[in-house]
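Chemist: How does the following fold in three dimensions:
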Amino acid sequence: MELTTLHWFLLIVSGAFEIVGVAGFERLHRGQRALGLALLVGGFGGSLGLLSIAMRSIDMGVAYAVFTGIGTLGSTLMGMLFWGESRRPLRLAFVGMIVAAVIGLKLAS
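Modeler: The predicted structure follows:
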């Protein structure tokens, strides 16, 4: 696997770990202290570690935008699916704009 391709894969995985960290916040909020703390520390620790590796060949601005976009999209969808958060069309439209912006940054890099 080419190094740049590996770094893009690690960037996507780092975004997934970001979602795990956010799930940890939710668990802490719901009183599940041990599981919440484990998810929070493991998720955010893994996400930042992999992000730093991915940034070895991906521009910082693009990497961070993709990283936060994955985290935002995943956390929003998780909230809608598991915790009853709003699914209003306007909210979905703005989430779609985040996805479009992240794809645009990748194409422009």
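Chemist: Every contact and neighbour count from this point should use C-alpha atoms.
Modeler: Fine.
Chemist: What's the biggest helix in this protein, counting residues?
Modeler: In the chain, assigned by DSSP state H, the helix with the most residues is helix 3-29.
Chemist: Would you map the helices across this protein?
Modeler: For the chain, applying DSSP H gives helices covering 3-29, 33-54, 60-82, 89-108.
Chemist: Packed most tightly, which of these would that be?
Modeler: Burial among the helices of the chain, expressed as mean neighbours by mean count of other CA atoms under 10 Å, is greatest for helix 3-29, which shows a mean of 20.
Chemist: could you check the angle helix 33-54 makes with it?
Modeler: In terms of direction (axes from the mean of the first three to the mean of the last three CA atoms, to 10 degrees), helix 3-29 departs from helix 33-54 by 160 degrees.
Chemist: Before we compare anything, build this one as well:
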Amino acid sequence: MAWIVLVVSGVLESVWAVALGRSQGFTRLTPSVIFVVALVASMIGLGYSLRSIPIGTGYAVWVGIGAVGTALAGMVFLGESANILRILSLLLVVAGVVGLKLFH
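Modeler: Next comes the predicted model:
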């Protein structure tokens, strides 16, 4: 169960990161509210997960999921560059996250 919560929390990290960018310095209400809700939920989930997953593994997986998810959201929805080197770099992050899970 902790791993499922950790993955959801990592996805929520991407949500709050994108919402933070869209809030334009907290001047737009809806993205600002989404940011706060996703941030709190993500932190609660991370905290729950770290009760049974070692902190080094859990935090690295959480950050990896958030970083990859945020980068993909930027590429797919926000028009950021999606060249082959960026995609390969993201795959390396995914490989690291999978490795942390497998060798936990």
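Chemist: hmm, back to that, and the longest helix of the first structure, what does it pack onto?
Modeler: Helices and strands touching helix 3-29 of the first structure, by 3 or more CA pairs under 8 Å, 6 or more residues apart in numbering; DSSP states H and E, are helix 33-54, helix 60-82.
Chemist: Just want the angle from that helix to helix 60-82.
Modeler: Computed by the same axes, to 10 degrees, the angle separating helix 3-29 of the first structure from helix 60-82 equals 40 degrees.
Chemist: wait, what's in contact with the aligned residue in the first structure for residue 17 of the second structure?
Modeler: For residue 17 of the second structure, the aligned position in the first structure is occupied by residue 22, per TM-score structural alignment. Under the criterion of CA atoms under 8 Å, 6 or more residues apart in numbering, the contact list for residue 22 of the first structure reads 40, 43, 75.
Chemist: cutoff 10 Å now
Modeler: Neighbour list for residue 22 of the first structure: 28, 36, 39-40, 43-44, 71-72, 74-75, 78-79 [criterion: CA atoms under 10 Å, 6 or more residues apart in numbering].
Chemist: thinking again about what came up before, please convert the helices and strands packed on helix 3-29 of the first structure to TSV, extending it with distance to residue 12 of the first structure.
Modeler: Converted to TSV, those look like this (distance: least, CA to CA, whole Å):
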stretch	distance to residue 12 of the first structure
helix 33-54	9
helix 60-82	7
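Chemist: Can you find the partner of residue 50 of the second structure in the first structure?
Modeler: Residue pairing (TM-score structural alignment): residue 50 of the second structure is matched to residue 55 of the first structure.
Chemist: hang on, its match packs against residue 14?
Modeler: No - counting by CA atoms under 10 Å, no contact exists between residue 55 of the first structure and residue 14, whose distance comes to 11.2 Å.
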